[in-house]
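**Student:** Can you look at this prediction? I've put the sequence above it.
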Amino acid sequence: MRIAVGCDPNAEEFKQEMIQYVKELGHEVKDFGSKDTVYAHVAQQVAEKVAAKEFDRGILFCGTGIGVMLAANKVKGAYAANVLNVYSAKRACLSNNCNIITLGSQVTGNMLAKELIEAYLGCTYENNERSGKKVSAYVEYEQNHFK
């Protein structure tokens, strides 16, 4: 898969370690940087590229993962989830069709972050009876209410 990544300056070292790990898993990675202290800018840039399907998925980093998640979710077609455990990383993909995950460099240990990334990238969303209706409902709302 082609993975887009970005972060705020505080998460640069963490991001670099995770980029190396994603590459070790066999994925192609494009780093959208970390120099801008306004993390919303890089988060939205990554989200735009993922929503446009220029990349298969995105991974964003900041101190908690919350700020970049909020910023990414303002982009039409971007569905970002802040993941804290392996189960939620899998369900972000399997149940919610999230195309971006976010991680907090100040609240997530490096080994756990690698497990979360591997769990997320190892899943493929399947539109089914249970999840399909839920995903369709928020996609439909977005189509009707976002420019």
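**Tutor:** Ah, there it is.

**Student:** Please count neighbours and contacts with C-alpha atoms only from this point.
**Tutor:** Fine.

**Student:** who's sitting farthest from the centroid in the protein?
**Tutor:** Ranked by distance from the centre of the chain (Cα atoms, centre = their mean), the top residue is Glu129, with 24.5 Å.

**Student:** Could you tell me how far it is located from Asn82?
**Tutor:** According to Cα to Cα, to the nearest Å, Glu129 and Asn82 sit 25 Å apart.

**Student:** Please name the nearest non-neighbouring residue to Val38.
**Tutor:** Distance criterion Cα to Cα, 6 or more residues apart in numbering; nearest residue to Val38, sequence neighbours excluded, is Asp8 at 7.2 Å.

**Student:** can you check Asn96 too?
**Tutor:** Leaving aside its sequence neighbours, Asn96 sits nearest to Val135 (Cα to Cα, 6+ apart; 6.0 Å).

**Student:** Comparison target below:
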Amino acid sequence: MTANKRIVLSSDHAAIALRQTIAAHIAAQGWEAVDIGPTTPESTYYPDHGHAAARRVASGDCQLGIILCGTGQGIMMAANKVKGIRCGVCSDPFSARMIRQHNDANILSLGARVVGEGLALDIVDAFLSAQFEGGRHATRVAMIETAQD
């Protein structure tokens, strides 16, 4: 894993502006923002963007990820298909803090058509400032990681 504080960001076409705002916000906090999302408004496929960001986190190239689409749901589902990824969609700071503290989430998903810019930045800050608590939560995270049909 890289020693730098690196966060991969990606989105589909619905969230370009919010993704770029978040990238600048986290860069101002000392994070290296690795923005792999589209820059033009042509329609794109959120599963491609979710997978690409998740692979960066799963490989250790980036410690965390922030992904966005219209609702945050579709791109989150795509990211969670990558082994080792624990991604949650959040629309409030409390949930963002809890997915890090209790679920050891390594990717945050946001809906650009659900939250405004100010709230999105508050959610990002809550996600980034929280740390996994371990303990009883570690057992539950291990259960998630080993779950099979």
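**Tutor:** In hand now; what should we look at? Computed from a prediction, not measured in an experiment: that's the story for all the values here.

**Student:** What's the local residue count around Asp35 of the second structure?
**Tutor:** Using other Cα atoms under 10 Å, the number of residues around Asp35 of the second structure comes to 19.

**Student:** After alignment, which residue of the first structure pairs with it?
**Tutor:** Alignment note (TM-score structural alignment): Asp35 of the second structure maps to Asp31 of the first structure.

**Student:** Tell me the secondary structure of Gly84 of the second structure, please.
**Tutor:** Three-state assignment for Gly84 of the second structure (DSSP: H, G, I helix; E, B strand; the rest coil): coil.

**Student:** can you pull the contacts of it?
**Tutor:** Applying Cα atoms under 8 Å, 6 or more residues apart in numbering to Gly84 of the second structure gives the contacts 58, 145.

**Student:** Please apply the same query to the one 3 residues further on.
**Tutor:** Residues near Cys87 of the second structure by Cα under 8 Å, 6+ apart: 76, 79-80, 105-109.

**Student:** and it, what pairs with it in the first structure?
**Tutor:** Mapped onto the first structure by TM-score structural alignment, Cys87 of the second structure lines up with Ala80.

**Student:** Next, count neighbours for the nearest residue to its match once chain neighbours are set aside.
**Tutor:** Distances taken as Cα to Cα, 6+ apart place Ile100 nearest to Ala80 of the first structure, at 4.5 Å, with adjacent residues excluded. Ile100 of the first structure has 29 neighbouring residues, counting by other Cα under 10 Å.

**Student:** What helix or strand is the counterpart of the residue nearest to Asn96 of the first structure in the second structure located in?
**Tutor:** Using TM-score structural alignment, the partner of Val135 of the first structure in the second structure is Val141. Counting by DSSP states H and E, the element that carries Val141 of the second structure is helix 136-146.

**Student:** that older thread, the residue nearest to Asn96 of the first structure contacts Cys93, correct?
**Tutor:** No. Look at Val135 of the first structure against Cys93 with Cα atoms under 8 Å: they stay out of range, at 11.0 Å.

**Student:** More neighbours: the two, which one.
**Tutor:** Neighbours were tallied for Val135 of the first structure and for Cys93 using other Cα under 10 Å; the higher tally belongs to Cys93 (24 against 16).

**Student:** pretty sure that one is in contact with Ala119, am I right?
**Tutor:** No. Look at Cys93 of the first structure against Ala119 with Cα under 8 Å: they stay out of range, at 9.3 Å.

**Student:** Distance check, whichever residue in the second structure pairs up with Met111 of the first structure against Val141 of the second structure.
**Tutor:** In the second structure, the residue matched to Met111 of the first structure (TM-score structural alignment) is Gly118. The gap separating Gly118 of the second structure from Val141 of the second structure is 30 Å, by Cα to Cα.
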